[in-house]
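Asker: fold the following.
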Amino acid sequence: MLINGFQPNWIQSPGKVINQFILLSNIDLKSISKGDLELLEKIKTEKEKININNIDTLSKIFGGSDEFWLNLQYQYDEHVERFSHKKIDPNFNEFKNIVSELKSEKWLPLTDLNYLDQINLKAFYGISEFQALESKTIVSNVLGSKLKTIGKYSVSDLNLATYIRKVELEARKQFGLSNVNWNKDRLLLKLGEIKELTNSRNILDTLPELINILNQCGVALVFAPTLSKTPICGLAKFLENGTAVIALTPKYNRDYVFWQTLFHEIGHLILHESEMIFCDEDDKQEGKASIETEADLFMFNTLLYPIDHEDLENYVDLRLIRRSKLEGWKEICKKARELNISASLLTGILKRMSLIPYSYYSDRHQNIL
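Answerer: Next up, the predicted model:
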């Protein structure tokens, strides 16, 4: 059998090769007998190996010589054996939960071999195959000393660094080969367009347009769930290539939280233009840092323009809202139209500013997912 000397750090099972043959050859599975389909399924799930007893069936369906099919299985088995004896970093067990989470979200290839998981994870973090897998190094590389602390919850620095790395990679995909750079002036001009999008009832439908507007300003927008022990609603970061990224999470799964967090993070980029990473937990933190208060005020005043947030208490008839939920909702809808934002978002702002209880009009908010 022909086995060359090249030893890659990846392998592809015969089952995956067969899947590719099916996709590329446009084979009609209905034309394959039940017994042959059962054989293909066993090979794909590695319940049966390719051998001299089934190669005729594979050649009949896909073509190829007996030697090709036997060599395919032989090479796979040989590489599995080789990888099973490869040295695993002493700290690899510390990363197993992260590997599982990244696999579940298709950020890492599926494999049952620890060595390949280790190689893929190092590639994900942007470190050499021969460099030690150490959480302190990864956290330092991704977060450095530029992370604004995020408060009272238990946070895993490694998980947070992993999430930020995911966000950075996704941001690269959005920009592709574009030479666009962070442009604060353009973003300031686009705030009205972004604000108008808050009237959409379906955020997922609005995301492509929102991403396009932000990309024009040199800002990537990533909407993705966090890993465990990273209880954040959003983050903002300037990247080394002269762009910026905002990540939003479905932590509370509410439309008004999405928009409040987005404009809060935009506020960080505009007001606090630096390389710091801004991570924000929720809307009820006590003892916020001054930069958080500034980002909140930016969010309020941008969304409530042309009124100042301090005038909201007099702008909306709060007594009517307390007296009659129905008439109060009509009042909120009327004022939301005047401000060109959704009634759900205005309701959320009233709650955020402690002008109405959080229990009011909960059924008027939209879920994101």
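
Asker: all contacts plus neighbour counts: C-alpha atoms, from now on.
Answerer: Noted.

Asker: please report the distance of Trp107 from Gly151.
Answerer: 28 Å (Cα to Cα, to the nearest Å).

Asker: now swap in Thr243 and tell me
Answerer: 27 Å.

Asker: so those two - more neighbours on which side?
Answerer: More crowded of Thr243 and Gly151, by other Cα atoms under 10 Å: Thr243, with 21 against 14.

Asker: my read: that one touches Val219, true?
Answerer: Yes: the pair Thr243 / Val219 is scored as a contact, 6.0 Å apart, by Cα atoms under 8 Å.

Asker: please enumerate the shared neighbours of the two.
Answerer: Trp182 (Cα atoms under 8 Å, 6 or more residues apart in numbering).

Asker: once you drop chain neighbours, what's closest to Leu248?
Answerer: Using Cα to Cα, 6 or more residues apart in numbering and skipping the chain neighbours, the partner closest in space to Leu248 is Gly234 (4.3 Å).

Asker: and for comparison, fold this next one:
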Amino acid sequence: MTEGAFEPDWFSRPGETVSSLMSRRGLSAMDLAERLGCGREKVRGLLTGLTAIDDDLANGLAEAVGGTPAFWRKRQATYERCLARAADSVPAETASHWLMQIPLSGMASSGWIERPPGRPQALRSCLAYFGVTGPDEWRRRYAEVAADVAFRTSPTFESSLGPLSAWLRQAEIEASMMSCATWDRDALEASLGRLRKLTLLREPSKFLPRLRSICAEAGVAVVVLRAPQGCRASGATRFVSPDRAMVVLSFRHLSEDHFWFTFFHEVGHLLLHGRSATFVDVEAAATDEREREANAFAATTLIPAARQGEMATLGARSQRVLRFAASVGISPGIVVGQMQHQALLGPANLNFLKRRYAWEDIDAALA
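Answerer: Okay, here's the model as predicted:
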């Protein structure tokens, strides 16, 4: 480094510049992949930092989004230098403690990071993945997502934060790859009827693409992402930019009643609470007022308030549940789930009416 040269103590991925230029030009991830003559996975790697910008990619980016090949080569070199300096500044003991909290093996097997050959490279991979300069910044950023104080101070919080943060970060990356309109609260509210009708569809291949498309029209990127081991989240909501919201769903429990309640719970946060915070639906967390409001929103969206009293009289009689579900235009399994949640049914009653999902079908629906 020459005397007087400025070397920041932070770094940003070249992919952040690429993403900004994509937004400015109205390009989707698929548009960029087509311009670069590559697959979507390479674009994801570029945006996340997994794929380094070599000469060929520098030339392609100059044509696709602007800048010069020299600019992109310098951007990559600066990033690598700043990342290495950030890693070198983390004390070995601090790095070791942090990496023990991160689900490195699961992240690597899922393709979220490269499988690190050793601890120094693992540290660099995690700093790059989370976009932080060290464990303290990571903790400040992600500890705040668990807005529930009881969960934050529970004995399991520290061990849960690593998997939860990895899941949320990957969801942010996936959301950035999706094409969405600008956030429009009124459009989302107006789409509730169409979204509710999707609960009648049995196969993920039928309802997931439609659900994502309807939400994208309102500026909401819906990400379906299996949670890593140790992450107990069913769903989360946050704004990933001023004009884009994200709903991430883990399909925890793989049952329709749980999935649809979680989805409308997250939609409730968007409609009722807007940009106020990140909300993570973790079963062990105690509920605050906003969580109760989102629960009530989901419950009355699925079963209208005017029909809740009638639902309480159905009992464990499958034919009555089937008729009631048909009359309110919703899946019988969701009615069963709501009755169980309200202790109107035992947890083992009428579960045969619930539809169950398999990950191979979910993955195929998202392909």
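
Asker: superposed, what's their TM-score?
Answerer: Superposed pair, TM-score by TM-score structural alignment, normalised by the length of structure 2: 0.65. Supporting alignment: 267 aligned residues with a Cα RMSD of 2.8 Å.

Asker: helices of the stretch 251-369 of structure 1, start to end?
Answerer: Using DSSP state H, counting those that start in this stretch, the helices of the stretch 251-369 of structure 1 run over residues 255-271, 290-304, 312-315, 318-323, 325-339, 343-352.

Asker: kindly reformat these as TSV containing mean neighbour count.
Answerer: Below are the helices of the stretch 251-369 of structure 1 laid out as TSV (neighbours: other Cα atoms under 10 Å):
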stretch	mean neighbour count
helix 255-271	23
helix 290-304	19
helix 312-315	12
helix 318-323	14
helix 325-339	16
helix 343-352	23
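
Asker: so which of the ones you listed is nearest Asp117 of structure 1?
Answerer: Proximity to Asp117 of structure 1 (Cα to Cα) singles out helix 255-271 among these, at 33.8 Å.

Asker: now for the closest one, which elements pack on it?
Answerer: strand 234-238, strand 244-248, helix 290-304, helix 343-352 (3 or more Cα pairs under 8 Å, 6 or more residues apart in numbering; DSSP states H and E).

Asker: could the ones you listed be laid out in JSON lines, adding distance to Thr206 of structure 1?
Answerer: Formatted as JSON lines, these follow (distance: least, Cα to Cα, whole Å):
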{"stretch": "strand 234-238", "distance to Thr206 of structure 1": "18"}
{"stretch": "strand 244-248", "distance to Thr206 of structure 1": "14"}
{"stretch": "helix 290-304", "distance to Thr206 of structure 1": "17"}
{"stretch": "helix 343-352", "distance to Thr206 of structure 1": "15"}
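
Asker: show me the one of the ones you listed that comes nearest Leu369 of structure 1.
Answerer: Across these, closest to Leu369 of structure 1 is strand 244-248 (Cα to Cα), at 13.1 Å.

Asker: average distance between the closest one and structure 2?
Answerer: Strand 244-248 of structure 1: mean distance to aligned residues in structure 2 after superposition is 1.1 Å, counting by mean Cα distance after the TM-score superposition for structure 1.

Asker: now for that strand, which elements pack on it?
Answerer: helix 157-175, strand 219-223, strand 234-238, helix 255-271.

Asker: tell me which of these lies nearest to Ala289 of structure 1.
Answerer: Once these are compared by Cα to Cα, helix 255-271 is nearest, at 12.4 Å.

Asker: ok, average deviation of the closest one from structure 2?
Answerer: Looks like 0.6 Å for helix 255-271 of structure 1 (mean Cα distance after the TM-score superposition for structure 1).

Asker: identify all contacting residues around that helix.
Answerer: Contacts for helix 255-271 of structure 1 (Cα under 8 Å, 6+ apart): 184, 198, 203, 233-238, 244, 246, 248-250, 278, 291, 294-296, 298-299, 302, 344-345, 348-349, 365-368.

Asker: and Ala122 of structure 2, what does it touch?
Answerer: Taking Cα under 8 Å, 6+ apart, one finds Leu99, Leu104, Arg115, Pro116 in contact with Ala122 of structure 2.

Asker: much appreciated, bye for now.
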